[in-house]
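Visitor: any chance you could fold what I've pasted below:
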Amino acid sequence: MHLKNPLAMAVGIIAAAGHITQVHAQDNPGQSTQVGMLEEVLVTAERRPADLQSTPIAVTALSQAALTENDILDVTDMSGFVPNLMVTGQEEQSDIKIYIRGVGTNNPTETGDQGVGVYVDGVYAARAQGALALMYDLENVQVLRGPQGTLFGRNNTGGALLLQTVKPGHEFEGNFQTTYGSYNRQQVSGAVTLPVLDNLSFRVAGYSDQDDGWVNAISEDPRGSEHNFSGLSTGRTANVGLKLNNTDVRSARITGLWDATDSLSWTVSYETFTDNGNNGILLNPVLVEQDNFDSFIDSPVSLELQSDVWRSTVNFDISDNLNLQYIAGISDLHREQVVDQDGGITSRFQEGRTEYQDSTAESHEIKLQNIEGEVIDWVIGAYYFEEETSIRFDFDGQGSWLQGGNTFIQPARGTESGAAYAQATWHLTDQFSITGGVRYTDDLKYDRGGRNIQDCENEFIRPTLGGENLSVFEDFLNNTTGGEGADGLDDYTGRERTRGQCAATLRNDVESEDDQLTYLARASYDWDDSMVYASVSTGYRAGVIQDGGQATNPESSTSYEVGYKYQTGSFRLNTAAFFMEYDDLIRSGFDEDLNQIVNSNVAGAEISGVEAELTWMIGSGGQLDISGGYLNAEYTDYVVDGAGYGTNLTPIIGPDGEPTGFYDLAGNKLPQSPEFNLNTTLRWDFETAIGLITPRVNVRYVDETFFRDQNENGAPINNIINDEEQTGFYWGNPAGQDAYTKVNLGLTLDPGDSWSVDVFVNNATDEMTKSSASVDNNTAAGFPGRYAPPRTYGVRVNASF
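Guide: You can find the predicted model right below:
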């Protein structure tokens, strides 16, 4: 697609939007006394508070009230509520994968970074697992769409999520919330502000949410008894007492605010978060279609995850028009996890274990800006980030790449990143402004002492499966130099090395450095109740390191965007159209020669689309919210050596007229990039004798979504049920999700006495939707997948004081 097409489309949208809003304003003169009025929405998309309607960026802001009403508990629940935002998780790594306008990553491991940054009070959330359960006691959540390559910290090729927590005030106040619902859900949260001195106050907030899960652990293997378990005769026990796809999270946060002087303040917070839920359970689509959510679990599945984060902001007004901020964060994440990777569906026993993951990170940012300029608003800053992860992951089972056990021990995988940035907006007239910004980033990624240990003679690693403790099979190479030790003894255990048992087959030591200059150029024009803007911006995501001491180049994106914003007292309309060039995409594939997954810069893409968000206060009690997007995200250059499982790819023919074994994916859709998405909510306030009653209905539509680059149109069926091999061919989207519509319902009673009751039904139509798939042993309804919850209901009580 050429640039002129989306820009022409954008001009048409803006012209139409302007006409619509002008007609609306003319048809409703003086109606502000008859209808509800929209409140001002403050956002920090440009690193300073500003009205949403005067911010020339495609940004959506959700208040805590909106999050609570829509039962958005964590980042994963936001999918579908924001135009062109897709979020998947939690899954095998207790991770989240965020995609905005088709840009994101499916690599949540210690080697990768999100293409969409998550920031809490300005501090970058380094590990995806640590950003799951932060949706409580917030001022708002802001979703910035498009590359954010100048003002925000790291790797924001697709956009950024900004979470702003509630800060302590100077008066005693608080709130409380409790929910009871399906599957014995019991949720409690609350917060209180405690003034200590005139210039010192604290806020304490907490959150707890547990349920029994909606997947049933069964004792009888639905595959039968004849399939191959690699001679495994011990260690397999059906775990029937487990809670599966359950919620079990707790979090607490304490925030202190000290106004040392009229010009100097310090905000510091400590937050802890634990997650013990067993999510990401693989289910058979055939059974899911029958409302059967059974799973045969023969691994000791469990999750122990804890995250502790310190955040600090020192704010100093040097003068009446000059402000200095120092923003710092320190985080520590520990995770231990066992995942049943076959779920009683695939024909091979597979078990993955994160024996330990310890990730520590810290960031520092100094930002200097003017407070309010009549002619120019400017900001300059410097940023530093470092992270290091120690992790050991074990795999026992069968697969195309392994028969037996394998372990990956990475004692020190890390990142060091430094950046300097500057951005300024010149107000050339009262209506017309131009903005320019630039950022220089230097990233270092490393692996020090990482080893892949294999060649275990098809033996398993977990002792209860017949393996031995891995301390016997530690690194059989010198851990400092990677060479053979002179004494013939293992460096860790002091025991004699024995080839033919588990040996270090790959040394992963590597250092890779990238640097990039990213920029922003933008013009905006305001008139009456409207604003129009046009911008070009770039984004950058650092390359990834990988096993075998290899590294990729970085990804980069260039985005062209035009937008229009309009608001009267009761009506708001924001639209945007964009075109993005996405280069050097990092994709993963299995290398048979190396016998491992490898990452490479192998693809290019073009992404275009439009977005719109409308809020309309109707009459004296109604409110209609509509948001949606159109997305055309396609590969322009991507050659692979496998057609996948479908029949839709044409092989590349060589000069001799024979197939080369390669396939061109140009024209295929990017994963997690549905063409259309729409979210609509209607609520209406009714005054009654017992208080304000507000029914609401929310409808979300998401178009067909592919999870794999091949966009398969089908796959052979090779599943096993009761010892019978299932055969045939499934036509459709086996490794993806068909288009779907979900409906949420709610009814709130507010007597006006600082408390309210909310009754809700989520997914009222009981639509079962996949968030990801495992491309192994296809069924008559597609590949086994991980699903979002079925219909759930509950009652919530809110109180404030």
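Visitor: from here on, contacts and neighbour counts on C-alpha atoms
Guide: OK.
Visitor: helix or strand for the residue nearest in space to the middle of the chain, which one?
Guide: Nearest to the geometric centre of the chain sits I98, at 2.9 Å (C-alpha atoms, centre = their mean). Secondary structure assigned from DSSP states H and E places I98 in strand 97-100.
Visitor: now P784: closest residue in space, sequence neighbours ignored.
Guide: Closest residue to P784 apart from its sequence neighbours, by C-alpha to C-alpha, 6 or more residues apart in numbering: N284 at 5.0 Å.
Visitor: over to A504?
Guide: Residue nearest to A504 in three dimensions, not counting chain neighbours: I453, with 4.2 Å by C-alpha to C-alpha, 6+ apart.
Visitor: next, the structure of the following sequence, for comparison with the previous one:
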Amino acid sequence: MIYRSPLEFSAGSISNELNSIAIPSFVLDRYFGKCVRSIVALAPLAATFLPNVALAQSAGTEAGGQIEDVVVTAPSEVQAATQQQLQQVQATRASTTILTARQLQAAQITDLRQATRLQPGLNVKFQNVRNIAINVRGFGASSSSATDAIFGGTPVYVNGVYQPFVGQAVFNMPDLEGFEVRKGPQATGGGQDNTGGAVYITTALPSFVAAQNLQFQYGSYNWFQLQGSATGPIADSDKAAFRFSFFGQDREGYIRSTTSDDRYNSTHDKAANFNVLLTPSNDLTALLTASYSHSSQACCVSGFAGVVDHYTNGQAVSNNYYQRSARIGQSVPSASEWINTYTTQGQGWQNTSQDNYVASAKIDYTFNDYKLSSVTSFTQWDFHPHNGFQLNPGVSYIVGSGSQVTARSVVQDIKFSTPTGGPVEAAGGVFLLWSRVMNWGKSAYGPLAGSWYGNTNYSQLVNDRALNYLMRSAYDNPETYQVSPYMQATYHATPDVDITGGVRYSYVYKRSNFSQWLSSEQSLDGLSIAQQAQARALRVSQMGANTNWYADTHQGMASALFTATYKFTPDIYVYVTASQGGRAGGPNVPMTGNIADTVPHTVKAERIENYEVGLKTSWFDQRVIANIAAFTMFNHNYITQATNVIGATAVTYLANAELAQSRGVELDVRVQPTEELTFYGSLVYDDAFYGSFTNSPCPFEIKANSCDLSGQPISNTPKWSFAIGGEYVHDLGSFLQPATDKPVSVYFGVDFAWQSRFYSDTSNSVYSQINPYGILNLHGGLRFNDESLDISGWVHNALDKRFYNIIAPTTAGLISAQLGDPLMAGFTIRAKF
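Guide: Down below sits the predicted model:
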């Protein structure tokens, strides 16, 4: 196991103009308290005493590499890290795309959600910090609705450590260096099982060269961001180094309520990481990490985007949204008001937050050129919803409702690797996982629920007694035990031909209880026997009956890999891959209500077959990089969502589609014609569809018990997507004399991302289509060539494109939607010393 960080430079004292940058103490106190403020204040002083040891860490992959001494002569730390990252991508025998350190810095990308705009083919759908879907080539998770018992098929790793709960990995991180996406099954090399691919996030790690970094950003909607880090040897040692980094962000909401003073889609994030690197000998290294992050959002409200009042057969939707609104005296806004003005007539407090704690140890021991690697991690993830937003005030009374979640996991991955450079290089090990999720759910109706949800054939008295202040409580506790031995080897048949093969078997045992019970402040006393029966039936039809059940699964999954590579030249090669991967199923814990007796209480495991051919080329000393890959994938027992009306309630649960397919082409190009000019572009064609789903749920507008989605597109996967961009840098020399002798460069950059039409709901309702759209971003600035100071300005969504992230019909035909971010602009100041 290797520990990636950019090439390091001797730390010198920062010039006087940098010393003049002051961060107000109240800002630091607000985010991190006096402890961090003290560290930042002492950082310049510490640089005076910490020795400058010329030690850097070499590049590599998860399977190899080691720390070695180097003499740093590169003109730029970020340029060196970027070159290192591109070399790694070219050496990977799979379709791989990466956002380099330079791209992340230029585009102000600090989390995985932002990274998707420059990573076509990687789709992240986000409802809140718990409900997230990450897909590659259309596979990973069918929807952003949480699946507590079943992990996503696109695993995420941070510095090689698997993140079981994706909410912890998609938010702001300090010291980001790269986002790498590897396409196709990857599990025979270690880590978690996967389907469409895997995401690898890297951050800067401890250095024996003392250095400090500080970044300040301010932008639209009072978008304030502060991050920094300090690194160096511990007690002047050449055997131990540390790195401390922190991040804080505040942004006001850009959605405003027209009936209150509430604002929505605000963010409040903070994070802190502490790493210790130990190198007691040339044969032994250890990286110890402890991190904490907190994310709090007034997110993610859904607004009015229209009403479905007739089914496709011409029949009117009974008790529809218009009729219900009239009964409670609420006006219905225009469909265009939501997206054109970013306003809603809904009101109430909305907040979801998460706390994440991670401790990990990565240990490498080398003996006689053999290597033993160990990655151990513990994670606790807490989710706290405090939902009070009501699009129809008075219907629901949901302050503090939602799913309170506490999740814990322990991961152990042990790998043994043979020496490199011989005719055969092999690695094998075992991946172990234990996880438990404890979920307490609650939802409650308000004082107008009887008027809104009531049966029009019942009296108002019955409807009010049955539904006003009715509450549903639920609990589930899915637990996972996983053991996965694996092995992968490469045979260098000739100097130009490599053969790689791998096998893996995963045994996954899962179990869960599910309980649900109803309670109400409304007594049924005083109603007739017939009316009481009506009220009880109405309660069950709306929220489900009291229930308690237990389910467990024992599932085995086989994975395999075969790759043949032929090198035309050292920088041009073609590869052919056939591989198999999987995603474990488990107990079918319902997301809303309780599932009918006819619905299976367990979900089968996915089995995916991938066939791929690719060409990787590098020209003119890596000034031109062009990679292309074509693929076809078959996903058996694809895990998707089903939503059926049980009684009067739409109940959402998981189901297996017999077959889903994905086929397409991926192109990635980078060109640097001169030292001053850089271009990059990625294009993805991905035709992902249901090969066979003969007993699927029906879209809202089709009034039928079941449908056939065979041949229809898979949701959340645009068929076409691309991202292009570039940056121009011009050296101005020492034109700031006499203020400073440091050479200065000016730079300008642009990126544009576009995607075609796709469905955002698993039922493929025509009302869930998101139209094609593109987002333009601009940036420019001035920086010292040694990167000690960088001042830039930026504009995100420069054309102010209005678009939906999610849109779908819901109860009573209401089409609700979540909005994408509007135009935002600001500036960033970075300092290194």
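Visitor: thinking again about what came up before, list the residues that contact the residue nearest to P784 of the first structure.
Guide: The neighbourhood of N284 of the first structure, defined by C-alpha atoms under 8 Å, 6 or more residues apart in numbering, consists of I345, T779, F783, P784, G785.
Visitor: from memory the fourth one sits against A773, does it?
Guide: Yes: applying C-alpha atoms under 8 Å, one finds P784 of the first structure in contact with A773, separated by 5.7 Å.
Visitor: helix, strand or coil for Y31 of the second structure?
Guide: Y31 of the second structure carries the three-state label helix when classified by DSSP: H, G, I helix; E, B strand; the rest coil.
Visitor: what's the burial count for it?
Guide: Y31 of the second structure has 20 neighbouring residues, counting by other C-alpha atoms under 10 Å.
Visitor: could you do G500 of the first structure as well?
Guide: G500 of the first structure: 10 surrounding residues under other C-alpha under 10 Å.
Visitor: from L520 of the first structure, how far out is it?
Guide: Distance of G500 of the first structure to L520 of the first structure, computed by C-alpha to C-alpha, to the nearest Å: 57 Å.
Visitor: strands of the stretch 601-750 of the second structure, start to end?
Guide: Taking DSSP state E, counting those that start in this stretch as the criterion, the stretch 601-750 of the second structure carries its strands at 602-603, 606-619, 624-646, 649-671, 677-692, 720-733, 744-755.
Visitor: closest one to T61 of the second structure among those?
Guide: Nearest of the strands of the stretch 601-750 of the second structure to T61 of the second structure, taken as C-alpha to C-alpha: strand 606-619 at 17.5 Å.
Visitor: which residue in the second structure aligns with the residue nearest to A504 of the first structure?
Guide: Matched across to the second structure, I453 of the first structure falls on W517, judged by TM-score structural alignment.
Visitor: which SS class is that match?
Guide: W517 of the second structure ends up strand, using three-state DSSP.
Visitor: now it: how far from R465 of the second structure?
Guide: Applying C-alpha to C-alpha, the value for W517 of the second structure to R465 of the second structure is 18 Å.
Visitor: and those two? which has more neighbours close in?
Guide: R465 (24 against 16).
Visitor: residue contacts, that one?
Guide: Contacts for R465 of the second structure (C-alpha under 8 Å, 6+ apart) come out as G450, Q522, S523, L524, A535.
Visitor: filter the residues you listed down to the buried ones.
Guide: Buried residues within these, counting neighbours by 16 or more other C-alpha atoms under 10 Å: G450, L524, A535.
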